[in-house]
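**Q** quick one, fold the following:
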Amino acid sequence: MMTALRTLFLLLAVAPAFTASALLPEEENTIRIFKEASASVVYVTNVAINQSPYMDELAIPQGAGSGYVWDQKGHIVTNYHVVQGGDAFLVTMRDQTQLEATLVGADPTKDIAVLRVTRSVDKLKPIRVGSLDSLQVGQKTIAIGNPFGLDHTMTTGVISALGREVQGVGGVTIRDMIQTDAAINPGNSGGPLLDSSGNLIGMNTIIFSRSGASAGIGFAVPVSFIRRIVPQLIQFGKVVRPGLGISILNPQQKYNLLGDEPGVVVNSISPGSPAAKAGLRGLRRLPGGGVAIGDIIIGVDNFQIADFDDLYNAFDRYKAGDTVALKVLRGGKTLILSAKLVNLQ
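**A** Presented below is the predicted three-dimensional model:
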């Protein structure tokens, strides 16, 4: 009897220790990341102010999403489509503290926006920002956000693909997107996508789904865009991109002239612009009343240009002062022109 009791006592004594050590190292790491990173994740509510002649202003919730703390100056990063059309914004912290926020700036073409809170900034914990240098397909991903308003929900998955192209809310294709199978649902937009070290590698943005719920195909804006764009939004309230100082024909006008031929057709050139200095030509009227087609840009350095999206995304990789080689078609001949890019306001 005593032997049986001693055995039972030993089993009971060992059980708690066994339970505590039952977590796998990978699980312990995931738990640690959630505890550390969730303090940087916020719930963003987009509010529209309606004016009524019969009553005071009405604050009507328009939409909600996620975001994350960028710095200790009160800047919060989220998706542009989360704040689009809003007049006022509420940021809810992990401890349920609600802070009013103002819109600092946005870049619709990359679906990035920056808000700022001015109260309780001493409590803010900025997220750790990583890089894309070593990302590989199959690498673990961790998404934290507020799907369907369920605050600070974590899901995990892997990088399913890199370099995806997705049509953004700004009307321009967003390239180099990260595809993940971590469950991303409405309300996750603007939340961080983390690697297995807890570093920000992307911002959850878009899901591919026929039902509106997660179908295992989600896309995140890569951290390389975020690192480059967010400081500009904080400093200028917008992204200042380099360019040539040209206008181009719209797709229908180009199709009427060239059919499905690749390239963008230069319509007009600003005096004194990089395009003018490089010798680019736009549409011009001939003495007899006809019209001479402008130069057709088909390449920028090593980037092939088939349409406006290609040209836009090519210039997005440069900064003011960079010199590019423009490959153009003129009168059936191929020319290479050199142009020094400038910031376009």
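**Q** switch to C-alpha atoms for all contacts and neighbour counts from now on
**A** Noted.
**Q** list the contacts for T155?
**A** By CA atoms under 8 Å, 6 or more residues apart in numbering, T155 lies in contact with I142, A143, I144, A182, A183, I184.
**Q** at 7 Å instead, please
**A** Counting by CA atoms under 7 Å, 6 or more residues apart in numbering, T155 touches I142, A143, I144, A182, A183.
**Q** before we move on, what SS does it have?
**A** strand (DSSP: H, G, I helix; E, B strand; the rest coil).
**Q** for it, give its distance to L194.
**A** 11 Å (CA to CA, to the nearest Å).
**Q** same deal with L283?
**A** Distance from L283 to L194, by CA to CA: 49 Å.
**Q** following up with a second sequence; could you model it the same way so I can compare the two?
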Amino acid sequence: MIIQKFISLIIVLNLYLFSAYGVTRFSVEEQENIRIYEKSSKAVVNISNIGLNYDFFYRAIPAESGSGTGFLIDDSGTIVTNYHVVENARKLIITLSDNSQWPGELIGADPNNDLAVIRIDAPSSSYEYLAFSSSRDIVVGQKVLALGNPFGLRLTLTTGIISALGRTIAAKNGRKIEGIIQTDAAINPGNSGGPLLDSEGKVIGINTAIIGTSGSVGIGFAVPSDTALRILPDLLEYGYVRRPWLGIEPIPTVYLKRIGIDVPEGVLIARVVKGASADQAGLLGATKTVKVGNYKIPWGGDIITHINQTKVTTMEDLAQQIETRRSGDVINIKLIRNERVLSIKVELFLRPRS
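**A** Okay, here's the model as predicted:
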């Protein structure tokens, strides 16, 4: 009888302690989510983009023109976000997780990858910061967590998986962003610029877009962390991304085919910029103009068909092969010149800052 009472007491105490201290209240996955949220949310910020409106008398009135998310990456107050979150901002107000607000300074921006860097002068004790993990190692089916401020609802966590890799979406300037991560973690307006985290709480992507305008439909996109890591040094040091260029005016031959010209598939060089990479490697631009119907077409230039064995038929193909490389890289260009196939090595130089 005494033994039974003792066992009953132990059971009651265990139930009480488990309930009181949460030993069995949460699954292992839930505990992991809670741990990541509690640590990472202190690194996530709300970004208010302050623009100008005009009243009836055409007087300028500061007004919030948009808001989004960002996250701190060091103890110097450096914040990564999307370019479209800060675009055309007259003033940036950064709200930390402790609700303190700080003016933000735009340090650098890259519209081509929809990324920007802001800095705040806040004490490092008022925030945490996140570390990056290489997006090269991620796989479809892997668990991810998205943090952000959807619809102005601050510090919201959603979870999901990586649904696909290597997607291509268009930046606001029309340029294609390659290698995009697709996820089913709920991403809504206001999440832009927030971190996409792996199960260790490290950043593998920067949430950037959703399909549709009404909110999440289970298809969200994030710029991979490796893209951010590649361009961050330039953004921090120069304020823009220093990209190499060929120094040509290209015309995709698909347009020439549409007006009846029999021409190989590729990119025709209409003009070569003097002193640029293409000029120094001996690539040739058009030597004359021919008239086809109502069109005047540059003619006689080299037609680029491949770069490093990758087929090139569009402006985006060309940009992808050139702008993802660094100054000093040497590429092999396969081209057609006067019906002969040639292979020419070209050393890439930096595009002049205009």
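**Q** circling back to that earlier point, if you count surrounding residues, which of L283 and L194 of structure 1 has more?
**A** L194 (27 against 17; other CA atoms under 10 Å).
**Q** identify the residue nearest the aligned residue in structure 2 for that one in space, chain neighbours excluded?
**A** By TM-score structural alignment, L194 of structure 1 lines up with L197 in structure 2. The shortest distance from L197 of structure 2 to any non-neighbouring residue, by CA to CA, 6 or more residues apart in numbering, is to V203 (4.6 Å).
**Q** residues contacting the counterpart of I61 of structure 2 in structure 1?
**A** Taking TM-score structural alignment, the alignment pairs I61 of structure 2 with L58 from structure 1. By CA under 7 Å, 6+ apart, the contact set of L58 of structure 1 is I49, N50, Q51.
**Q** can you tell me what part of structure 2 stretch 221-235 of structure 1 aligns to?
**A** By TM-score structural alignment, stretch 221-235 of structure 1 lines up with residues 223-237 in structure 2.
**Q** mind checking how far the matching stretch is from the chain centre?
**A** In terms of CA atoms, centre = their mean, to the nearest Å, the centre of stretch 223-237 of structure 2 is found 9 Å from the chain centre.
**Q** average offset of that stretch relative to structure 1?
**A** Here stretch 223-237 of structure 2, set against structure 1 after superposition, deviates by a mean of 0.8 Å using mean CA distance after the TM-score superposition for structure 1.
**Q** how about that stretch, which residues are buried there?
**A** Across stretch 223-237 of structure 2, burial judged by 16 or more other CA atoms under 10 Å covers V223, P224, S225, D226, T227, A228, I231, L232, D234, L235, L236.
**Q** in strands only, show me those.
**A** V223, P224 (DSSP state E).
**Q** can I get the buried residues of stretch 223-237 of structure 2 in TSV including distance to N173 of structure 2?
**A** Below are these laid out as TSV (distance: CA to CA, whole Å):
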residue	distance to N173 of structure 2
V223	16
P224	19
S225	21
D226	21
T227	18
A228	18
I231	18
L232	20
D234	20
L235	18
L236	22
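**Q** what is the nearest of the buried residues of stretch 223-237 of structure 2 to G104 of structure 2?
**A** L236 (14.5 Å; CA to CA).
**Q** just checking, that closest one touches G108?
**A** Yes - counting by CA atoms under 7 Å, L236 of structure 2 does reach G108; the two are 6.3 Å apart.
**Q** from V44 of structure 2, how far off is the residue most central in space within structure 2?
**A** Computing the C-alpha centroid of structure 2 and ranking residues by CA atoms, centre = their mean puts V223 first, at 3.3 Å. To V44 of structure 2, V223 of structure 2 is 17 Å away according to CA to CA.
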